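> one predicted model, sequence on top.
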Amino acid sequence: MIWLLRFVLLFFIFFLFYAVVKILFTSSRKLESARKHNRFLLIDNDDVRKNFMLTYKGAVFAGEKYIGSTDNTFDVISISIWPENSATLKGMVKDDFFYIDKKILENYPNAEINWKSPVKEFLQH
């Protein structure tokens, strides 16, 4: 009976360790840390149907990918990006958005990037 109790205790310790490690390395935690430290971070799945999140200079953006055909393959051909909170865009300049475009195009070279409001209007002026 004591060996069963030891086994359950050992199992509980391993489960607790696994849960703590999983919580520490979640993508939302990484995104929040990068946002607080004003770093660039792009969190994306290989699944085209899922949106991606990125942060740059304290602002968080969401992006939606659309697949289509290129020369001989199906690839991401269009990406729509919008800020999660427009108030966090304060202090950003056009070069910041061009930098974000460049970083996204490194992952999706065939994509056309479409910014949604209010960034779209800002870039047109």
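Thanks, I have the structure now.

> for the rest of this, base every contact and every neighbour count on C-alpha atoms.
Will do.

> buried residues of the longest helix seen in the chain, list them for me.
Counting residues, the longest helix in the chain under DSSP state H turns out to be helix 2-24. For helix 2-24, a neighbour-count test (16 or more other CA atoms under 10 Å) marks nothing as buried.

> helices or strands next to that helix in the packing?
Under the contact criterion of 3 or more CA pairs under 8 Å, 6 or more residues apart in numbering; DSSP states H and E, helix 2-24 touches no helix or strand at all.

> can you tell me how far S27 is from P83?
Per CA to CA, to the nearest Å, S27 is found 18 Å from P83.

> which strand or helix spans I100?
Using DSSP states H and E, I100 sits within helix 94-107.

> got it, and V60?
Going by DSSP H and E, V60 is in strand 59-69.

> give the next helix or strand downstream of that strand.
Per DSSP H and E, the first helix or strand lying C-terminal to strand 59-69 is strand 74-83.

> which residue packs closest to F74, ignoring adjacent ones?
G68 (5.4 Å; CA to CA, 6 or more residues apart in numbering).

> got another one to weigh against that:
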Amino acid sequence: MLVVMFRILILIALALLVYTWIQYYRNPQRRLRIAKASHEFYFLDEPNNSKKNFQFVYKGCLFEGEKYLGATENSFEVVNIHVVVTDPLDLRGLTRDDLYFLENEILIRYPHAKIEWKHPINQLLLTSID
């Protein structure tokens, strides 16, 4: 009886380990860190949750966008987005064309949004995309 109980406990422990490994592997924050380390573009967002900010990585720089809900002609949509950078030193090497690429990626996901870049990014943008 005691041996059977230990076998069941070992099976439960193995199942818990497999579950934990799968949850770690599927964690979106882990994917964001990997994209930052490899200087790739990765966009992390919950499009159905307008209260939760989105994050994206481009060329090793982590950005965070705050979504604000507003009224459009037909419905309530995200109409204003404020983008800030978490570490301004990571901006080294980014060009205006890179920021235009990021604006286009945001506008693909939120077509009604007006994007505001916060300091120090707004210093680089002299002209805006409408």
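Arrived safely, thanks for sending. In this text the structure is predicted, and so the values were computed from the model without any measurement.

> what does the TM-score come to for these two?
Here the superposed chains carry a TM-score of 0.95, computed using TM-score structural alignment, normalised by the length of the first structure; 125 aligned residues with a CA RMSD of 1.1 Å.

> which other residues reach the helix holding I100 of the first structure?
56, 111, 113, 122-123 (CA atoms under 8 Å, 6 or more residues apart in numbering).

> C-terminal to it, what's the next element?
strand 112-115.

> mean shift of that following strand relative to the second structure?
Compared with the second structure after fitting, strand 112-115 of the first structure deviates on average by 0.5 Å (mean CA distance after the TM-score superposition for the first structure).

> could you give the residue range in the second structure aligned to that strand?
Taken onto the second structure by TM-score structural alignment, strand 112-115 of the first structure occupies residues 114-117 there.

> about what we covered before: which stretch of the second structure lines up against the following helix or strand past the longest helix of the first structure?
Using DSSP H and E, the helix or strand that follows helix 2-24 of the first structure in sequence is helix 27-36. Mapped onto the second structure using TM-score structural alignment, helix 27-36 of the first structure spans residues 28-37.

> repeat that for stretch 74-83 of the first structure.
The aligned range for stretch 74-83 of the first structure is 76-85, by TM-score structural alignment.

> stretch 48-57 of the first structure too?
Going by TM-score structural alignment, stretch 48-57 of the first structure sits over residues 50-59 in the second structure.

> one step back: angle of the helix holding I100 of the first structure against strand 74-83?
150 degrees (axes from the mean of the first three to the mean of the last three CA atoms, to 10 degrees).

> ok, back up a step: which pair in the contacts of helix 94-107 of the first structure spans the largest distance?
A111 and F122 (20.9 Å; CA to CA).

> looking at the two, which one has more neighbours?
A111 (21 against 12; other CA atoms under 10 Å).

> average offset of the match of helix 27-36 of the first structure relative to the first structure?
Stretch 28-37 of the second structure sits 0.8 Å off on average (mean CA distance after the TM-score superposition for the first structure).
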